[in-house]
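Student: Sequence first, predicted coordinates after that:
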Amino acid sequence: MTSVLRMPVDMFPAMNIPVVAVATFYSGMPPEQIETDITSRFERFFTLGAGIEHMESRSLPGVSVIKVYFQPGTNADSDVTTISNLAMAQLRRLPPGTLPPVILKFDASSLPVCLVTFKGEGLNETALRDLAQFQVRNQVASVPGASVPQPFGGRYRQIMVYADPYKLEAHQLSLMDVVRSINNANLILPAGDLQLGQLDYNIYTNSQVSSVEDIDRLPIKTVGVSTVRVADIGYAKDAQQIQTNLVRVDGQPSVYVPVLKQGGDTNTIAVVNGVRDRLKNLFDVPKELVTNVVFDQSAFVKAAIETLGHEGAIGLFLTSVMILIFLGSLRATVAVFFSIPLSALAAAIALALGGSSINSMVLGGLALAFSRLIDNSVVVLENIYRHLELGESPEVASEKGGREVALPVLAATLTTVVVFFPVTFLYGVSKFLFSALALAVVLSLFASFIVAMTVVPLFCARFIKAASHHGTPSSEQPVTVDMPRRRSFGPRFNIWFNQGFETFLKTYDSLVGVVLRGPVPTLVGFAAIFVAGLA
């Protein structure tokens, strides 16, 4: 039971189809040159890796993105290591100034499990992005199993220097002169150390600017005794990068952060609950900031689990009512009642030992098998009751009743199981999806067979002392029912139902006899009805 409770919960089963993404940046390089100098070189070099199925790439302004798809079943961590080693070996052959590539591992679990939005009165898009990027994101990332990428929306703050080309030309300066001067003036460098007594002090020279006005006063060039400063050729401004995406919540400019699940063995519900709890206890953020989870993948998993519980409860109730009506024994009803939960629990334990997770496909497989789980127990129980009515003791009736139908029940179980054999021929994503569903059905059916062959006979031998007369449906073996003067409602209803059912079966036997005595007229009559139905 502990292993079942600790099973990871997810929307879909783990899909071991590793994909490694390689993103390389060179600011300002056009897509054509990115394709020739970066993307193509990486693609040719990545072919040295083992187990690669195919590659996809995109060359954008300043960015090269390559996705390497590996064969299903390969180790994702080994694939990342292989691509990382190849990328680092190729880096020295790339154009000077190319940033080291960012290498990430992707799979089906890399989809967001929830989206967190940010908005607030009086907070502009720049402030919202800064809060999401540097405050909230770091706190949410500490939730076990959560991976938090960069936020979307908002404006990324940047100090911009706007230069007048005419003033640059008048002072015989270029834009690179301005860039070099600002970089050289905005430094912090070690300047040695100073020992005073027993203490050793590290000394730094700090020329970093602390305000936009300080940037305007930075020197660019000295001519004689006069100095050309930034303010002489332009001005500095606290601005932002060019905005490439926009997020609005309730018509208000906002920012959102996707939260991903780390790996296939992480519990989706636990991750989302942890994110919600962390958002309630944020610190070092303004009180105007409003956070909200607008997408929650765990809601679908919870709904699937709740639906499965409802279906199981309805199935148990209806089955128990039918067993109680036909057998007239509350103890026999209890014997069948435990077939569904025991079979489902055994299947869940087997799935947990196999490293599976609780997902929509597994739950769908269990829901599909629920209507079949009780059949084996009902057949065994009915045969045991037949032996009890023949006067045998509960122990002997349980042993004979279970042994006699063991092979037919096994054959019936196998005929259902073999239907799912073609799933093994599927390939790709379909194989991982439907294999989980088929495995849940197969394990639960085999568990129901074991329960029917062990638990039901043991329960009958232990707790059922005599058979309630539920009426053997046969006109050759009539049923006689004693009618004491005083009986409770249950026995009286059972006697009434069996008498009515016996009458129905006698009528059915009579109709079957008529059909068998005149097969040709019967076939002609049904053929005429079929043809009339088509008209």
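Tutor: Ah, there it is.

Student: switch to C-alpha atoms for all contacts and neighbour counts from now on
Tutor: Fine.

Student: Select the longest helix from this structure.
Tutor: helix 429-463 (DSSP state H).

Student: residues of whatever helix or strand comes next after that one that come out buried?
Tutor: Where DSSP states H and E defines the elements, the next helix or strand beyond helix 429-463 is helix 489-517. Neighbour-count burial for helix 489-517, counted by 16 or more other C-alpha atoms under 10 Å, picks out 494-495, 497-499, 501-502, 505-506.

Student: Below is an additional structure, to be compared with the one above:
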Amino acid sequence: MNITRFSIQRPVGITTIVMLFVVLGLYSFFHIGIELLPALNNPYFSISVEYSGASVEEVEESVIKPLEKELASLSHLQKILAIAKPEKATIVLEFDYTANTDIASIDASKAINRVRKNLPDEVDEPAIIRRDANSEPIMEIAVKAKYTLSDIYGKTDQIFKERLQRADGVSDVTVGGGRDREVAILVDRNKLSLYNLSLDQIAKRIAEDNLLLPAGSVYTDTQESDVRLAACYNSPDEIKRLYLPNANGAAIPLTEIAEVTEQDSRVSRYARINGDDTVSLKVYKNSDANIVNTVKAIQAQLAALQSEYPDYQFIVVANDANYIDKSLNNTLTALVEGILTTGLVLFLFLRGWRSTVAVMIAIPTSLISTFLVMYAVGFTFNMMSLMGMALCIGILVDDAIVVLENIHRHRQMGKTPAVAAEEGRNEIGMAAIAMTLCDVVVFLPIAFMTDMTGQYFRQFGLTIVFATLFSLFISFTLTPMLASRLFTTRASQEASGKIWVFVDKLEAAAVKRYEQLLCWSLANGKRVVGTVLILFIATILLLPTGIIGAEYMPLTDESSFQISVELPVGQNLEMTDAVVAELEQYVLSIPEVTYCLSDVGLISSNKAKLTVQLVGKRERSRSVWQITDATRSFAKNNLSQAAVRIF
């Protein structure tokens, strides 16, 4: 018994099988991750090395050449790019796209460790920087309150940060700006000399009573417990009560020779929101976390914190999930609109609701079943996979229409619905398989390209392949079964009514026009071929002539942009902050800007980053690119001492 006959004779059985795919597909739909673009295996690493006081020549000879020689033996390495600057070396490693980036990173770290002992002592520890989408925060938050910056920082670092880290999907939270608190011990040099003491003695005495050490284990009949010795200072008053023995054996109170105070530590970073001092929070997600669900979990924690700490204000400056959610919802909406439009067109052309219902059931069933395979192979909902689903609607419609049209033809021969469904499907079975395999052959190679383009299009191509194969299965099973149940016993399904009379007139007029055009084309073959050839050549020339531009990915207006500022190595925090303050003043003068969050010194004293949020696209007359172009022009003309990058 072939599969089509089984489906027609065992409708409950085939319905159960199809419903199994549908239920699992719906389960997968609610568990598939959401991203803007597919995850990429980015085979690039940067190695940054600081060498204080070194010239370009010294950096090249003492740092770059030894590292290059050792790194050149790494597996899958394709290219090494080295840049020597005063006091700094940067080495960029490019691997092929088949390389496992985790293993490559470990191998690079081992190679650096092997050569580290041969580098000058003044060289800082080399840092390996991986270009990973998850290395960027998914949300940036500014914390404000009517308290001192040190109080805000303390609350943020000890409570708010820990609470946000509890949110599902969050991997890390970093705190910027604010002020740390420290205990300062101001020693009177004269008294130090009088009591025959040294600064080293004071430092050692303080360290002796500030310990956190393992102290063994305690065993009982039922359990084992680890014991730790915690002898740490909890307040400056505990330090004030210390005594220091001098050479004569006398115990000298610390307060006799020094003043112990608690104060703000030296400023090592700044954070501002719209020009006002603040404390910033940057939230990062796990690599396999659903960004939309993670952001929802973060927002739930923020809402709870806001109710618990009403004196504090939590301003969300950047939220990657907003744009992704809107983009994917728009794509899903377009997908649904495409299915509904297809149903309307089929209703008008097939002249009956029964055939339309069969097609409208077959298409969503194929798509929902595709979710199961997407989830099983680790795909996500992103612009590429959803684009593939939208594109394959036409393929799915073809499978259903071809089957129904042939079944309809067999019904007109006077056959029963069951016989017409089976014979109509079997008659075009090989043709349908060949048509489906052609689609598979076209899109399957796209999925196995190994370069960056292949990584982007892998989910696009395979999603179409999965949906097409499911569509073939549905066209052999569910569609003929529905046709055998939905089609009436009449041999003809001629539609009647005023609306169909009007549609018939439109169709007759269109057919007549088409016949006239076809007759003219056959009579003027040279003109038709010449016109098509000219249009073909003109179309081909659009790319090389630059009339149609080319870019790797289309630009998108996300109503936000970021600015990175980097001064030469060695510039102090105050110089960097002065440059950022000038740039910040210009950005805040832009009428479309709602928030500008500046982080200065978060990475190093000569670097800063600004996150700028704009009003929505419908609320402004300028695009984000016009605004960023104007900002670049300002930076070029007024901030020549800094490298400013806007993205």
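Tutor: That came through, no problem. Bear in mind the structure is a predicted one, so any value in this text is a computation, not a measurement.

Student: about what we covered before: check the offset of the longest helix of the first structure from the chain's centre.
Tutor: In terms of C-alpha atoms, centre = their mean, to the nearest Å, the centre of helix 429-463 of the first structure is found 24 Å from the chain centre.

Student: element containing the most far-flung residue of the second structure relative to its centre, please.
Tutor: Most distant residue from the mean C-alpha position of the second structure: residue 248, 67.0 Å away (C-alpha atoms, centre = their mean). When elements are assigned from DSSP H and E, residue 248 of the second structure belongs to no helix and no strand.

Student: Same question for residue 300 of the first structure.
Tutor: Using DSSP H and E, the element containing residue 300 of the first structure is helix 298-327.

Student: helices or strands up against that helix?
Tutor: On a contact count with 3 or more C-alpha pairs under 8 Å, 6 or more residues apart in numbering; DSSP states H and E, helix 298-327 of the first structure meets helix 268-280, helix 330-337, helix 360-389, helix 489-517.

Student: And the very next helix or strand once past the third one against the second structure, how far off on average?
Tutor: It refers to helix 360-389 of the first structure. The element immediately downstream of helix 360-389 of the first structure (helix or strand, assigned by DSSP H and E) is helix 394-404. Compared with the second structure after fitting, helix 394-404 of the first structure has a mean deviation of 2.3 Å; criterion: mean C-alpha distance after the TM-score superposition for the first structure.

Student: Go ahead and name everything in contact with helix 394-404 of the first structure.
Tutor: Helix 394-404 of the first structure is touched from outside by 380-381, 383-388, 453, 457-458, 460-462, 464-466, with contacts defined as C-alpha atoms under 8 Å, 6 or more residues apart in numbering.

Student: Mind giving me the ChimeraX select for those, buried ones only?
Tutor: Applying 16+ other C-alpha under 10 Å to the contacts of helix 394-404 of the first structure, the buried members can be selected in ChimeraX as follows:
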select :380,381,383,384,385,386,387,388,453,457,458,460,461,464
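
Student: For residue 153 of the first structure, which of the helices and strands packed on helix 298-327 of the first structure is the nearest?
Tutor: Between residue 153 of the first structure and those, the shortest gap by C-alpha to C-alpha is with helix 268-280, which sits at 19.1 Å.

Student: In the second structure, what range does that closest one match?
Tutor: Mapped onto the second structure using TM-score structural alignment, helix 268-280 of the first structure spans residues 291-303.

Student: Same check on stretch 443-462 of the first structure?
Tutor: Using TM-score structural alignment, stretch 443-462 of the first structure pairs with 466-485 in the second structure.

Student: what residues does the matching stretch touch?
Tutor: By C-alpha under 8 Å, 6+ apart, the list of residues contacting stretch 466-485 of the second structure reads 3-4, 7-8, 11, 14-15, 18, 355, 358-359, 362-363, 365-367, 369-370, 373, 389, 392, 395-396, 399-400, 403-404, 407, 417-418, 420-422, 425, 429, 432-433, 436, 439-440.

Student: Throw the helices and strands packed on helix 298-327 of the first structure into a markdown table and include distance to residue 44 of the first structure, thanks.
Tutor: Output for those, formatted as a markdown table (distance: least, C-alpha to C-alpha, whole Å):
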| stretch | distance to residue 44 of the first structure |
| --- | --- |
| helix 268-280 | 38 |
| helix 330-337 | 63 |
| helix 360-389 | 39 |
| helix 489-517 | 77 |
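
Student: what about residue 83 of the first structure, how many residues close to it?
Tutor: Here the number of neighbours of residue 83 of the first structure (other C-alpha atoms under 10 Å) works out to 24.

Student: which residues sit against the helix or strand where it lies?
Tutor: Per DSSP H and E: residue 83 of the first structure is located in helix 76-91. With contacts defined as C-alpha under 8 Å, 6+ apart, helix 76-91 of the first structure is touched by 16, 18-20, 41-42, 45-46, 49, 70, 100-101, 103-105.

Student: Show me where the stretch 101-250 of the first structure has its helices.
Tutor: Ranges of helices in the stretch 101-250 of the first structure, per DSSP state H, counting those that start in this stretch, are 125-131, 137-140, 165-170, 175-185, 212-216, 230-233.

Student: nearest to residue 526 of the first structure, of those?
Tutor: Comparing these against residue 526 of the first structure with C-alpha to C-alpha, the closest turns out to be helix 137-140 (70.1 Å).

Student: list the helices and strands the closest one packs on?
Tutor: Helices and strands touching helix 137-140 of the first structure, as assessed by 3+ C-alpha pairs under 8 Å, 6+ apart, comprise helix 268-280.

Student: Now the next helix or strand after the helix it packs on on the second structure. Mean distance?
Tutor: Next along the chain after helix 268-280 of the first structure, taking DSSP H and E as the criterion, comes strand 290-296. Compared with the second structure after fitting, strand 290-296 of the first structure deviates on average by 2.6 Å (mean C-alpha distance after the TM-score superposition for the first structure).

Student: got the angle between strand 290-296 of the first structure and helix 268-280?
Tutor: Here the directions of strand 290-296 of the first structure and helix 268-280 differ by 170 degrees (axes from the mean of the first three to the mean of the last three C-alpha atoms, to 10 degrees).

Student: Would you indicate which residues of strand 290-296 of the first structure are buried?
Tutor: 291, 293, 296.

Student: who touches it?
Tutor: Strand 290-296 of the first structure is contacted from outside by 113-120, 272, 276, 279, using C-alpha under 8 Å, 6+ apart.

Student: Return the distance of that strand from the chain's centre.
Tutor: Distance, stretch centre to chain centre, for strand 290-296 of the first structure: 19 Å (C-alpha atoms, centre = their mean).

Student: related to what we said a few turns ago, okay, and which of the contacts of helix 76-91 of the first structure map to strands?
Tutor: Within the contacts of helix 76-91 of the first structure, residues falling in strands by DSSP state E are 19-20, 70, 103-105.
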